[in-house]
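J.: Next input, structure requested:
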Amino acid sequence: MENRTARLTLLIDPKKKQIFEEICAQQDLTSSQVVRRLIHQYIIEHAGSRELPEWLSAPTARIDHPLK
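T.: Model (predicted):
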């Protein structure tokens, strides 16, 4: 799995951010966990013929916390 992290800064409407964080909290997830999961899914769905590392292309039984 990854062994380093990088920062990603997003600009988002404050009202959307508040709603997003409330929904994440209701699911006992952090906003970072959800964004990482979304990015992971996006990469898998749009990688095309790009070769991905095994840890990224393997089925994800658990990434931080399963999403419903």
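
J.: contacts, neighbours, all on C-alpha from now
T.: Noted.

J.: Give me the buried stretch members for the host helix or strand of residue 20, please.
T.: With elements taken from DSSP states H and E, the one containing residue 20 is helix 14-26. For helix 14-26, the neighbour count (16 or more other CA atoms under 10 Å) marks 21, 24 as buried.

J.: Packing partners of that helix?
T.: Counting contacts by 3 or more CA pairs under 8 Å, 6 or more residues apart in numbering; DSSP states H and E, helix 14-26 packs against helix 31-46.

J.: Another for comparison:
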Amino acid sequence: MKENRTARLTLLIDPEKKKLFEEICASKDLTPSQVVRRLIRQYVQENAGNRTLPEWLKDND
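T.: Below you'll find the predicted structure:
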């Protein structure tokens, strides 16, 4: 099962880093949102400790 709701995450980033990040994402045919979601999923998986994770969060898609 996948996430079925969305929530907005706003962050501040240096404009030059943002531009470079967007260029790299585009070169890999990915949106910045896809990359950030992957990074967050990976971070949660690696740092969840003893927390029980939902099955959809355990997948590495």
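
J.: Superposed, what's their TM-score?
T.: Aligned and superposed, the two chains score 0.94 in TM-score terms (TM-score structural alignment, normalised by the length of the second structure); 60 aligned residues with a CA RMSD of 0.7 Å.

J.: returning to that earlier point: so which bit of the second structure is the helix holding residue 20 of the first structure matched to?
T.: Residue correspondence for helix 14-26 of the first structure in the second structure, counting by TM-score structural alignment: residues 15-27.

J.: With the first structure overlaid, how far apart is the matching stretch on average?
T.: Relative to the matching residues in the first structure, stretch 15-27 of the second structure has an average distance of 0.3 Å after the fit, by mean CA distance after the TM-score superposition for the first structure.

J.: residues making contact with that stretch?
T.: The contact list for stretch 15-27 of the second structure, computed with CA atoms under 8 Å, 6 or more residues apart in numbering, reads 31-32, 35.
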